[in-house]
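Colleague: got a sequence here, can you build the structure:
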Amino acid sequence: MADSLTDYEELAAAVLPSAVRDFVAGGSGFETTLHLNRAAFDSVTLTPRVLGGITSVDTTWQSFSGASMPVVVAPMAYQRLLHPEGELLLARAAADAGIPYTISTLSSYPLEKIAGTGPSWFQLYWLRDRLLMESLVDRAEAAGCTALMVTVDVPVMGRRLRDVRNSFALPPDVVAANLVDAATEAHVGVPGLSAVAAHTASAFEPAVSWQDLEWLRSRTQLPLLVKGILDPRDAVRAVEIGAAGIVVSNHGGRQLDGAVASIDALPAVVDAAGKHCQVLVDSGVRSGTDVLRALALGASAVLVGRPLLWALAVDACAEGLGLLRKELEDAMLLAGCADLAAAGRLTTGRI
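Modeller: I've put the predicted structure just below:
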């Protein structure tokens, strides 16, 4: 039994192989941005309001398909590395919690099987094979996904030194189930190399442009969210091509090492685009207080990633999401916020 969402990392460490722990926990380069994400969240202070007569809070988020709280399960690859049921178990927990689950292009179960468990979004990496991309979009629509999230910050995979040093490769029973080349170089360990990085290098298209994003916008009727934006100028461009949402994200510190912390980039992106689309944020969210911090800085909602993978590893997804909800409700009560709109009006500062 955990007391907070952060407890699951230690619990998972007792049951996972060290290379899998490193694959989930690690960042790129010297992991500067990985650590900066947490430091930036911890530096945000909130000024609570008092005497509001509040005895309960409304955490309901109305955007896109709607949710019981402003939380979305982030897209994360190869979840069968952590539990045999992988994505299916975490998606069911998200459905029971009343929040969207984002299916990764690199999920280890087919997207149709995951989407059948509850409200789902689909995350799309830009692939060299455009026909395969079109097929994935069609499949996501047919499976009932209610939003399409395109990740734009991976022209190449960041150099993740833990995986390089571990010569990390996927076990035979964990595959990229949505891709036709499920049995790939991702399973072939080579000393001093990451097999997962080798696979993405062969599958992902590095030369993606705004024109490509315009094509994708024209290709689907689903609301389009653009994930991986940190510069407000890019946020403006995303709005111009018709994005319904922006995810302010540095990929959890796994892409450009030295990139700005997502929570630090959030306010400028909100100022640039927030009146025209929903602005979400990820990278470093570890508690209900972090969710409240993000809302106070202008976010519509947050994406939560690693903590839920650690919970998945110990078969505690539902418990973890329940703890996150309790933490958010407590934080809102203590801050004097009856609803999300009030949370967005809180005054913030910096330590």
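Colleague: contacts, neighbours, all on C-alpha from now
Modeller: Noted.
Colleague: how about the strands in the chain?
Modeller: Under the criterion DSSP state E, the chain contains strands at 44-47, 71-73, 101-103, 120-124, 148-151, 224-229, 245-248, 278-281, 301-304, 347-350.
Colleague: can you pull the buried residues of the third one?
Modeller: Counting neighbours by 16 or more other C-alpha atoms under 10 Å, one finds that the buried residues in strand 101-103 are 101-103.
Colleague: run a quick neighbour tally on T47.
Modeller: 12 (other C-alpha atoms under 10 Å).
Colleague: hang on, T348 packs against A296?
Modeller: Yes - if you go by C-alpha atoms under 8 Å, T348 and A296 touch, sitting 6.8 Å apart.
Colleague: look at the two and report which has more neighbours.
Modeller: Shown here are T348 and A296; by other C-alpha under 10 Å, A296 has more neighbours (24 against 13).
Colleague: separation between that one and P267?
Modeller: Using C-alpha to C-alpha, to the nearest Å, one gets 10 Å for the distance from A296 to P267.
Colleague: follow-up on the earlier one: okay if I get the strands of the chain as a markdown table plus distance to N37?
Modeller: Shown next, in a markdown table, are the strands of the chain (distance: least, C-alpha to C-alpha, whole Å):
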| stretch | distance to N37 |
| --- | --- |
| strand 44-47 | 11 |
| strand 71-73 | 18 |
| strand 101-103 | 21 |
| strand 120-124 | 22 |
| strand 148-151 | 19 |
| strand 224-229 | 14 |
| strand 245-248 | 12 |
| strand 278-281 | 11 |
| strand 301-304 | 13 |
| strand 347-350 | 14 |
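Colleague: and for comparison, fold this next one:
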Amino acid sequence: MKPAAPRTDTRKPRLTTSAMIASIAGEGQRTKPAPFGHTLVELAKEDGSILGMTADLGKYTDLHIFAQAFPDRYYQMGMAEQLLFGAASGLAAEGFTPIATTYAVFASRRAYDFIHQTIAEEDRNVKIACALPGLTSGYGPSHQATEDLALFRAMPNMVVIDPCDAHEIEQVVPAMVRHKGPVYMRLLRGQVPLVLDEYGYSFELGKAKLLRDGYEVLFISSGIMTMRALEAAKALVSDRIDAGVLHVPTIKPLDAATILACCAKPGRLVVVAENHTVIGGLGEAVAGLLMREGVHPAFHMVGLPDEFLAAGALPTLHDRYGISTEALRARVKGWLT
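Modeller: The predicted structure follows:
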């Protein structure tokens, strides 16, 4: 009997990325390890007021690097986020500069009132750096901080920053330490992509930066969606669509002047892209600004839906909820045709 021919498996390879892994770097993408932790250590060598504090998540917010360098200035508060932020406020009142880390869901949801009352209302010099922002975890709603920007934007005195990559984080950390008052920063941890160094970018607190110009589409983005917007803009070239990217890392205070100037250019589509629910984040902040100032471009928002998201592998979830590069490219093409 003639042996049967081997079967060819035409199925797509199964995505095996663990829901635990919060890496947003693409295959072969340049990365840098733990930019937050290493930058903080360098700052602390010169500034003795800097303290590192966490709620049982030092390893998972890259604060363990600080703990190894300055064990006598590191405070492990246990799984007690309210205690973490209350103690940070007290230490700030005594002249220290506490850097408090946890997951974004635990700061924005579990400890909201403690931050609101003891840090924001008192205008205390506490810096809050939170990992797993938006859809950077496959754990499901318990760990997906899809509404953190909306919550922290609502706090008076609070500066809110959503950095894009390792290059920017290395500049954000000293800037937020220099700022006198409370700061909330979305934290990318572990092997963090390198993107903005290719554009000669430098971070300035409260400033948006035009990374590339385009006469048909303007992406306005923050965080990892700036990386996606830049990738989509490059891909759209083959579709004969010219797209620009305005990076807005400081969500509050918003750089109104730069946003208005860029959106006032006639004849191009404005697309706000964010790794956050479409409720209360960058998109609605920009939309409100444009309406108040009487600037009315064609306008769309790309963000996470107003629902509890699924658990699973990040590439699958990013495609499903429309924040992958290909999903962003496809939506822009659809809006222009």
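Colleague: overlay them and tell me the TM-score.
Modeller: Scored against TM-score structural alignment, normalised by the length of structure 2, the superposed chains reach a TM-score of 0.30; 170 aligned residues with a C-alpha RMSD of 6.6 Å.
Colleague: follow-up on the earlier one: show me the common contact partners of T348 and A296 of structure 1, please.
Modeller: Taking C-alpha atoms under 8 Å, 6 or more residues apart in numbering as the contact rule, T348 of structure 1 and A296 both touch L46.
Colleague: the lengthiest strand in structure 2 packs against which elements?
Modeller: Taking DSSP E as the criterion, structure 2 has its longest strand at strand 269-277. Judged by 3 or more C-alpha pairs under 8 Å, 6 or more residues apart in numbering; DSSP states H and E, strand 269-277 of structure 2 is in contact with strand 217-221, helix 224-236, helix 282-293, strand 299-304.
Colleague: and if we set it to 6 Å?
Modeller: Applying 3 or more C-alpha pairs under 6 Å, 6 or more residues apart in numbering; DSSP states H and E, we find strand 269-277 of structure 2 packed against strand 217-221, strand 299-304.
Colleague: which of these is buried the deepest?
Modeller: strand 217-221 (a mean of 27; mean count of other C-alpha atoms under 10 Å).
Colleague: relative orientation of that one and helix 224-236 in degrees?
Modeller: Angle, strand 217-221 of structure 2 to helix 224-236, by axes from the mean of the first three to the mean of the last three C-alpha atoms, to 10 degrees: 160 degrees.
Colleague: helices and strands around strand 217-221 of structure 2, which ones?
Modeller: By 3+ C-alpha pairs under 6 Å, 6+ apart, strand 217-221 of structure 2 packs against strand 243-247, strand 269-277.
Colleague: contacts for it, please.
Modeller: Contact with strand 217-221 of structure 2 is made by 243-248, 268-274, as judged by C-alpha atoms under 6 Å, 6 or more residues apart in numbering.
Colleague: any chance of the helices and strands packed on strand 217-221 of structure 2 in CSV, with mean neighbour count and distance to A129 of structure 2 too?
Modeller: Formatted as CSV, those follow (neighbours: other C-alpha atoms under 10 Å; distance: least, C-alpha to C-alpha, whole Å):
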stretch, mean neighbour count, distance to A129 of structure 2
strand 243-247, 25, 20
strand 269-277, 25, 17
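Colleague: and A261 of structure 2, which of these is closest to it?
Modeller: Minimum separation from A261 of structure 2 across these (C-alpha to C-alpha) falls at strand 243-247, 11.1 Å.
Colleague: if you count contacts, what does the closest one end up packed against?
Modeller: Using 3+ C-alpha pairs under 6 Å, 6+ apart: strand 243-247 of structure 2 touches strand 209-212, strand 217-221.
Colleague: cool, thanks, signing off.
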